[in-house]
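Undergrad: need a 3D model of the following:
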Amino acid sequence: MNPLDVLFEDENILVIDKPAGIVVNGVESYKGLTLQDMILEKINVFGALEDSEFKQRSGIVHRIDKETSGIVLVAKNESAFIHLKNQFLNRTIEKEYKAVVCGKVEFENIEINAPIGRNPDNFIKMAVVSGKRESLTLVRRDSEKVFGEYTYTGVTVYPKTGRTHQIRVHLTSIKHPVAGDKLYAGKSLYALSFEIFRRMMLHARKISFESPTSGELVSFESPLPKEFDLV
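TA: Got it, this is the predicted structure:
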């Protein structure tokens, strides 16, 4: 079993730096190692109801996609889980992602306010769909690099809502899909970008929230993977 990369731990929470390629929560259809498998011995489910969300998810408060690396927040007991989940529901938790996207981003700052739902033409994918769930993402341009005749742009992303695949869908909707994103970039851009970066270039960089231990605002940051040095 792979060792956990723990950025912080106290009696109530774990802040984990997840590598790309690891699924967060286990499902019956997936037989590989998950983050949920790796944290079981650290979570106190004693006294929790069998069907409680805390026990079902082994304290994992939120998810990031399999091919996304970076911070995952875990509650070690049910009280901390409820405390953190309420912050997510109230949108008081601040998250920051780093991404490399395909193409030259022309604007320094972009606000993407577009509803997200299931793609009606492909149920595996999400999409911007009129009338579906409100979704807001802020994007800041940081850097760019030309490989051959094609430009890639480094961006910082601030998701203000937490929809499935939100960052990937919103960036695709402005014609700048995440580099190495097999699901959303399209075959040609995926092949071109994966040849350079060898992964999906999305990283959960930073999270800020009210600590269930101290009641104070705390922030944690994950080091950028080496692939991000390319842009």
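
Undergrad: please count neighbours and contacts with C-alpha atoms only from this point.
TA: Fine.

Undergrad: just the strands in this structure please.
TA: 6-9, 13-18, 69-75, 94-102, 109-113, 116-118, 126-128, 136-147, 150-159, 202-210, 217-221 (DSSP state E).

Undergrad: which of these is buried the deepest?
TA: Mean neighbours per residue, mean count of other Cα atoms under 10 Å, is largest over the strands of the chain for strand 69-75, with a mean of 25.

Undergrad: name the residues that touch it?
TA: Under the contact criterion Cα atoms under 8 Å, 6 or more residues apart in numbering, strand 69-75 has outside partners 12-21, 43, 59-64, 81, 84, 202-207, 221-222.

Undergrad: second chain to compare with the first, below:
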Amino acid sequence: MESIQHTIQENDKGKRLDMVLSNLQEDWSRSQVQQWIKEGHVTVNGKSTKPNYKSAMADEIVITIPDPEPLDVVAEEMNLDVYYEDEDVLVVNKPKGMVVHPAPGHLTGTLVNGLMAHCKDLSGINGVLRPGIVHRIDKDTSGLLMVAKNDRAHEKLVQQLVDKSVTRKYKAIVHGLIPHEYGTIEAPIGRDQKDRQSMAVVNNGKHAVTHFRVLDRYKDFSLVECELETGRTHQIRVHMKYIGFPLVGDPKYGPRKTMDLNGQALHAEVLGFVHPRTEEYMEYSAPLPVYFEELITQLRNDR
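TA: Coordinates of the predicted model:
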């Protein structure tokens, strides 16, 4: 079992413990956190508590993540685009169209299947279907991901996500001409009450912050760089729709009349983090996919 520590700050004072902890990492659902608390895997100032415990300033929280069940996912040989690898961490450039981890009924062809064939050791903290997965990107989003090869590395990388110290910059093409050069979107994200398969900005959602800057403008579109401060499900897609500039090609959050790109024009271009063993800051950049570059050329020519 591995442990993650968190100290309650002013902005979480008075909030339910299960709500505070489910906001720490994008892959932790509130129901999962509640189960951990009930099973005694969470302590507050050294003592077990209940999910509805009201957090107090400077409370010391320790989350001891249970050991995973035995893994039953098939390893598949794939030509992975690996940018960096050592005994602790791996950085991979995921192609558009690939799912990150298996789910019930979809157990093959994912990045995890390829990772299991590529390397023998992956961390087990995130359970049987997500070995090594510290964070994720959507199926039709391309770009860089960091993968933990042991639980110690996983714990330290997750802590950096909790501390908001990981650099994650994306390129996106959106509908419309954004009138200003820079912006920050701070709006909570949760399940869409009208469509449970989608996310939306909702009052009781998880805290979410996206910073953006405009890189270029075309006839009816803008090229933007988005930097994540938090990492909620579909965050950039939901936030850009919320301010009126949905992503091009997005079948879920885009307008009905959008380009058919087999998914949104979104690429995780830059990833930076502190190495879990050497404590050296590492940053990687992946070039835009061919379709993305061709789209930019087309939009420039039409301008």
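
Undergrad: and the TM-score, once the two are fitted together?
TA: The TM-score (TM-score structural alignment, normalised by the length of structure 1) is 0.89; 218 aligned residues with a Cα RMSD of 1.7 Å.

Undergrad: hmm, back to that, columns distance to residue 30 of structure 1 on top of the strands of structure 1, output as TSV?
TA: Rendered in TSV, the data for the strands of structure 1 read as follows (distance: least, Cα to Cα, whole Å):
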stretch	distance to residue 30 of structure 1
strand 6-9	24
strand 13-18	18
strand 69-75	19
strand 94-102	26
strand 109-113	33
strand 116-118	21
strand 126-128	20
strand 136-147	30
strand 150-159	27
strand 202-210	22
strand 217-221	29
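
Undergrad: among these, which comes closest to residue 48 of structure 1?
TA: strand 69-75 (13.0 Å; Cα to Cα).

Undergrad: the closest one vs structure 2, mean deviation?
TA: Once fitted to structure 2, strand 69-75 of structure 1 is off its aligned match by 0.5 Å on average (mean Cα distance after the TM-score superposition for structure 1).

Undergrad: would you map the helices across structure 2?
TA: 17-22, 30-38, 111-118, 151-162, 235-242, 290-302 (DSSP state H).

Undergrad: quick check: the aligned residue for residue 125 of structure 1 in structure 2?
TA: The equivalent of residue 125 of structure 1 in structure 2 is residue 198 (alignment by TM-score structural alignment).

Undergrad: quick check, its match in contact with residue 237.
TA: No - using Cα atoms under 8 Å, residue 198 of structure 2 makes no contact with residue 237, being 10.7 Å away.

Undergrad: so between those two, which is more surrounded?
TA: Higher neighbour count among residue 198 of structure 2 and residue 237: residue 237, with 24 against 15, using other Cα atoms under 10 Å.

Undergrad: mind telling me what the more buried one corresponds to in structure 1?
TA: Match for residue 237 of structure 2 (TM-score structural alignment): residue 168.

Undergrad: ok, now which ones touch its match?
TA: 177, 178, 184.

Undergrad: same thing but 10 Å
TA: 99, 101, 126-127, 176-179, 181, 183-185, 202 (Cα atoms under 10 Å, 6 or more residues apart in numbering).

Undergrad: centroid-nearest residue for structure 1?
TA: The residue lying closest to the centre of structure 1 (Cα atoms, centre = their mean) is residue 64, at 3.5 Å.

Undergrad: show me what it lines up with in structure 2.
TA: In structure 2, residue 64 of structure 1 lands on residue 137 (TM-score structural alignment).

Undergrad: again, but for residue 210 of structure 1
TA: Aligned partner of residue 210 of structure 1 by TM-score structural alignment: residue 274.

Undergrad: kindly report the same for residue 134 of structure 1.
TA: Checking TM-score structural alignment: residue 134 of structure 1 goes with residue 207.

Undergrad: mind listing what its match touches?
TA: Applying Cα under 10 Å, 6+ apart, the residues near residue 207 of structure 2 are 23, 24, 186, 187, 188, 189, 190, 201, 230, 231, 232.

Undergrad: same question for residue 153 of structure 2.
TA: 87, 88, 89, 122, 123, 132, 134, 147, 159, 275, 276, 277.
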